[in-house]
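Asker: Below is the sequence, then the predicted model.
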Amino acid sequence: MNLIKIFGIIIILIMVFSAVATFLAMIIVPGT
């Protein structure tokens, strides 16, 4: 079924978005 494939794509997109958000956060807010 396509539901499994769509669910996997959604999970991958969430993981990528989380990684990008963390990367941008490290750039915008410099660590101590």
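Answerer: That came through, no problem.
Asker: contacts, neighbours, all on C-alpha from now
Answerer: Noted.
Asker: In this protein, what residue spans correspond to helices?
Answerer: 2-28 (DSSP state H).
Asker: What is the neighbour count of Ile10?
Answerer: Neighbourhood size, Ile10 [other Cα atoms under 10 Å]: 12.
Asker: ok, and here's another one to check against it:
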Amino acid sequence: MSGVRENRVKIQVLEEAVADLADGFHFYDGI
């Protein structure tokens, strides 16, 4: 169970990182 929970946390961190990158790309598109 703990392994599954750790993977879930990693996925959440990755999703946040992707969201930040997406915001960065939108920011550059705005320029």
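Answerer: Everything's here; your move. As the structure is a prediction and not an experimental result, all values here were calculated from the model.
Asker: To which residue of structure 1 is Lys10 of structure 2 aligned?
Answerer: Matched by TM-score structural alignment, Lys10 of structure 2 corresponds to Leu13 in structure 1.
Asker: quick one: contacts for its match?
Answerer: Counting by Cα atoms under 8 Å, 6 or more residues apart in numbering, Leu13 of structure 1 touches no other residue.
Asker: roughly how far apart are Ala22 of structure 2 and Val4 of structure 2?
Answerer: Going from Ala22 of structure 2 to Val4 of structure 2 by Cα to Cα, to the nearest Å gives 27 Å.
Asker: These two: who's more crowded?
Answerer: Ala22 (12 against 9).
Asker: how about the more buried one, what's its match in structure 1?
Answerer: Checking TM-score structural alignment: Ala22 of structure 2 goes with Ala25.
Asker: any idea how far Ile4 of structure 1 is from that match?
Answerer: Counting by Cα to Cα, the gap from Ala25 of structure 1 to Ile4 of structure 1 is 31 Å.
Asker: Phe23 of structure 1 now?
Answerer: 29 Å.
Asker: Same check on Ile10 of structure 1?
Answerer: Relative to Ile4 of structure 1, Ile10 of structure 1 is positioned 10 Å away (Cα to Cα).
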